[in-house]
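Engineer: Turn this into a model:
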Amino acid sequence: MIDVVVYDALACNSIWINHCKSLDIDAIIRAKNNNNNSLRLARKMVNKTDAVEVWEGEKGFEKVEVYESTFTMDNVAQPLRFVKFAIKHKDKKRTPIMIVTTCMDMALKTLFKIIRARWDIENFNNLKTECGLEHCFVHGGNAVEAVLYLIFIASNIMQLFLVRRLRNQFTVHS
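Structural biologist: Now for the predicted structure:
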């Protein structure tokens, strides 16, 4: 049985959230800037509040400030939880991670670990970062499949070339 599902910003809508709730599954959804008015209002409300928790020296970060509120999304019956993690990196860069969740009682540290781990287990992580698939330029099922096959073929040919032709360049000689 599935207790919690984690998804990216594509699922940050009432249809997906209501579907999860109808199956008694909690949802943790990455939120981004979008056209959802209720989500925009929740983000604006959180930005005017003080952090509810601050974690110093959190694994690889200088500081993480956590902000949260509850809000109602259009066409969703129950209230939802909006959480913003404001991450300050050791190089002074800042990154926000915002989530919408139906998990009203889950610890903030647990939510943070879950949403950060989502990228590590995503099936197409390598394709997105290494093969230029961060945006899908075609949307028909056959077209997407053809593009993926071409990328797999190109990747395999590149690996074959590296192994067969440049292998000696990468071996360590003592």
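Engineer: hey, let's count contacts and neighbours off CA atoms from now on
Structural biologist: Fine.
Engineer: in the longest helix along the chain, what counts as buried?
Structural biologist: Looking across the chain with DSSP state H, the single longest helix is helix 141-165. By neighbour count on 16 or more other CA atoms under 10 Å, the buried set for helix 141-165 is Ile151.
Engineer: Same check on stretch 104-111?
Structural biologist: Buried, per 16+ other CA under 10 Å, within stretch 104-111: Leu108, Leu111.
Engineer: repeat for stretch 86-100
Structural biologist: Buried positions in stretch 86-100, judged by neighbour count with 16+ other CA under 10 Å: Ala86, Ile87, Lys88, His89, Ile97, Met98, Ile99, Val100.
Engineer: which of the residues you listed sit farthest apart?
Structural biologist: Farthest-apart pair in the buried residues of stretch 86-100 is His89 and Val100; separation 22.9 Å (CA to CA).
Engineer: Helices of the protein, start to end?
Structural biologist: According to DSSP H, the helices that the chain contains are 14-22, 37-47, 108-121, 125-130, 141-165, 167-170.
Engineer: In TSV, list those along with distance to Glu53.
Structural biologist: Output for those, formatted as TSV (distance: least, CA to CA, whole Å):
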stretch	distance to Glu53
helix 14-22	26
helix 37-47	13
helix 108-121	8
helix 125-130	30
helix 141-165	42
helix 167-170	47
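Engineer: Can you tell me which of the ones you listed is nearest to Ser69?
Structural biologist: helix 37-47 (6.4 Å).
Engineer: Please enumerate residues in contact with the closest one?
Structural biologist: Under the contact criterion CA atoms under 8 Å, 6 or more residues apart in numbering, helix 37-47 has outside partners Asn33, Asn34, Tyr67, Glu68, Ser69, Thr70, Phe71, Thr72, Met73, Asp74, Phe82, Lys84.
Engineer: this one as well, want them side by side:
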Amino acid sequence: MSTVGMGPKLVIGFEMYKPGQDPISKDEGELSVGKRLISSVVKSHRKLIDVVVYDALACNSIWINHCKNLGIDAIVRAKNNNNKSLRLAKKTVNKTEAVEVWVDEKGFEKVEVYQSTFTMDNVEQPLNFVKFAIKHKKKQRTQIMIVTTCMDMALKTSFKIIRARWDIENSIFNNLKRECGLEHCFVHGKNAVEAVLYLIFIASNIMQIFLVRRLRNHFTTQREMVRLLLKGLYLMKYKAELVFSSS
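Structural biologist: You can find the predicted model right below:
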């Protein structure tokens, strides 16, 4: 689990899959682990998290009710879904007029926003169904649909959050694999693997905070930063004023 949007790309929690406890199927297993993870993070960082964003896997009453029971709001992608109430919400939105239209919004030619309030099966409180119809500069058209428990959040804020979710894959996860060795299994055994993961995430977080807070006006990659640090450590031994003596 990580932060999204502007600022350092921080990992704020992770959860191990538990064979025999979590479902075998990938989707159900991921959702089960996700519920356990969000419960753990909210317990540890109660004042840190207000909204959690997830992909279409979590567009169901189980995830939404779980988030509401924890006292946080949820924003999830809405794609093809067998939920009857959600299909009805899509039809309703398609027949309404746009509630907002944004021109030249973050590189897009135009974004039309459609909104409808509905009640999902097995969820007590009403939810917002929002469709962002996007016209790109090169005339392609795409759309993003979300379901959210945030009834008062500005639509532009919801749009920024759901688009920033891709940064988890494109920036955070890829950086952890390429630059931090996440794709390599250094040890075997549950406790050892968990300890190594903690070390990787802690090191990555420290580096991200350093880059954002100290080098905000100087763009550099994490790999280049590590190279410069190693070079500095190598040169230190040739500068007597920087060498500490214990004698």
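Engineer: circling back: quick check: the longest helix of structure 1 aligns to which part of structure 2?
Structural biologist: Aligned by TM-score structural alignment, helix 141-165 of structure 1 falls on no residue of structure 2.
Engineer: what packs against that helix?
Structural biologist: Contact analysis of helix 141-165 of structure 1 by 3 or more CA pairs under 8 Å, 6 or more residues apart in numbering; DSSP states H and E lists no helix or strand as a packing neighbour.
Engineer: From the chain's centre, how far out is that helix? Work that out for me.
Structural biologist: In terms of CA atoms, centre = their mean, to the nearest Å, the gap separating the centre of helix 141-165 of structure 1 from the centre of its chain is 26 Å.
Engineer: if we can go back for a sec, for Val6 of structure 1, which of the helices of structure 1 is the nearest?
Structural biologist: helix 108-121 (7.0 Å).
Engineer: aligned partner of Leu23 of structure 1 in structure 2?
Structural biologist: Match for Leu23 of structure 1 (TM-score structural alignment): Leu70.
Engineer: no wait, Ala51 of structure 1
Structural biologist: For Ala51 of structure 1, the aligned residue in structure 2 is Ala98 (criterion: TM-score structural alignment).
Engineer: what about that match, how many neighbours?
Structural biologist: 16 (other CA atoms under 10 Å).
Engineer: Could you pull up the residues touching the nearest residue to it once chain neighbours are set aside?
Structural biologist: Spatial nearest neighbour of Ala98 of structure 2, chain neighbours left out: Tyr114 (4.7 Å); criterion: CA to CA, 6 or more residues apart in numbering. Taking CA under 8 Å, 6+ apart as the criterion, Tyr114 of structure 2 is in contact with Val93, Asn94, Thr96, Glu97, Ala98, Val99, Glu100, Val130, Lys131, Phe132, Ala133.
Engineer: Of these, which belong to strands?
Structural biologist: Mapping the contacts of Tyr114 of structure 2 onto strands (DSSP state E) picks out Glu100, Val130, Lys131, Phe132, Ala133.
Engineer: where exactly do the strands run in structure 2?
Structural biologist: Residue ranges of the strands in structure 2, as given by DSSP E, are 51-54, 73-77, 100-105, 108-118, 127-136, 141-148.
Engineer: Those strands: which one's closest to Trp63 of structure 2?
Structural biologist: strand 73-77 (8.5 Å).
Engineer: What distance do you get for Lys113 of structure 1 to Met45 of structure 1?
Structural biologist: Computed as CA to CA, to the nearest Å, the Lys113 of structure 1 to Met45 of structure 1 distance reads 24 Å.
Engineer: For those two, indicate the residue with more neighbours.
Structural biologist: Using other CA under 10 Å as the criterion, Lys113 of structure 1 and Met45 rank with Met45 on top: 16 against 10.
Engineer: From the chain's centroid, how far away is stretch 4-16 of structure 1?
Structural biologist: 10 Å.
Engineer: Give the buried residues for it.
Structural biologist: Buried, per 16+ other CA under 10 Å, within stretch 4-16 of structure 1: Tyr7, Asp8, Ala11, Cys12, Asn13, Trp16.
Engineer: and the second one, what pairs with it in structure 2?
Structural biologist: Which is Asp8 of structure 1. Superposed on structure 2 with TM-score structural alignment, Asp8 of structure 1 falls opposite Asp55.
Engineer: for that match, what are its contacts?
Structural biologist: Shown in contact with Asp55 of structure 2 (CA under 8 Å, 6+ apart): Val76, Arg77, Ala78.
Engineer: possible to save those residues as a markdown table with distance to Leu88 of structure 2 and neighbour count?
Structural biologist: What follows is the contacts of Asp55 of structure 2, written out as a markdown table (distance: CA to CA, whole Å; neighbours: other CA atoms under 10 Å):
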| residue | distance to Leu88 of structure 2 | neighbour count |
| --- | --- | --- |
| Val76 | 17 | 24 |
| Arg77 | 16 | 19 |
| Ala78 | 13 | 23 |
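Engineer: Out of these, which comes closest to Ser39 of structure 2?
Structural biologist: Among those, and counting by CA to CA, the member closest to Ser39 of structure 2 is Val76, at 17.2 Å.
Engineer: my guess is the closest one meets Val53, correct?
Structural biologist: Yes: using CA atoms under 8 Å, Val76 of structure 2 is in contact with Val53, at 5.6 Å.
Engineer: And the counterpart of Pro79 of structure 1 in structure 2, how far from Thr96 of structure 2?
Structural biologist: With TM-score structural alignment as the criterion, Pro79 of structure 1 lines up with Pro126 in structure 2. According to CA to CA, Pro126 of structure 2 and Thr96 of structure 2 sit 18 Å apart.
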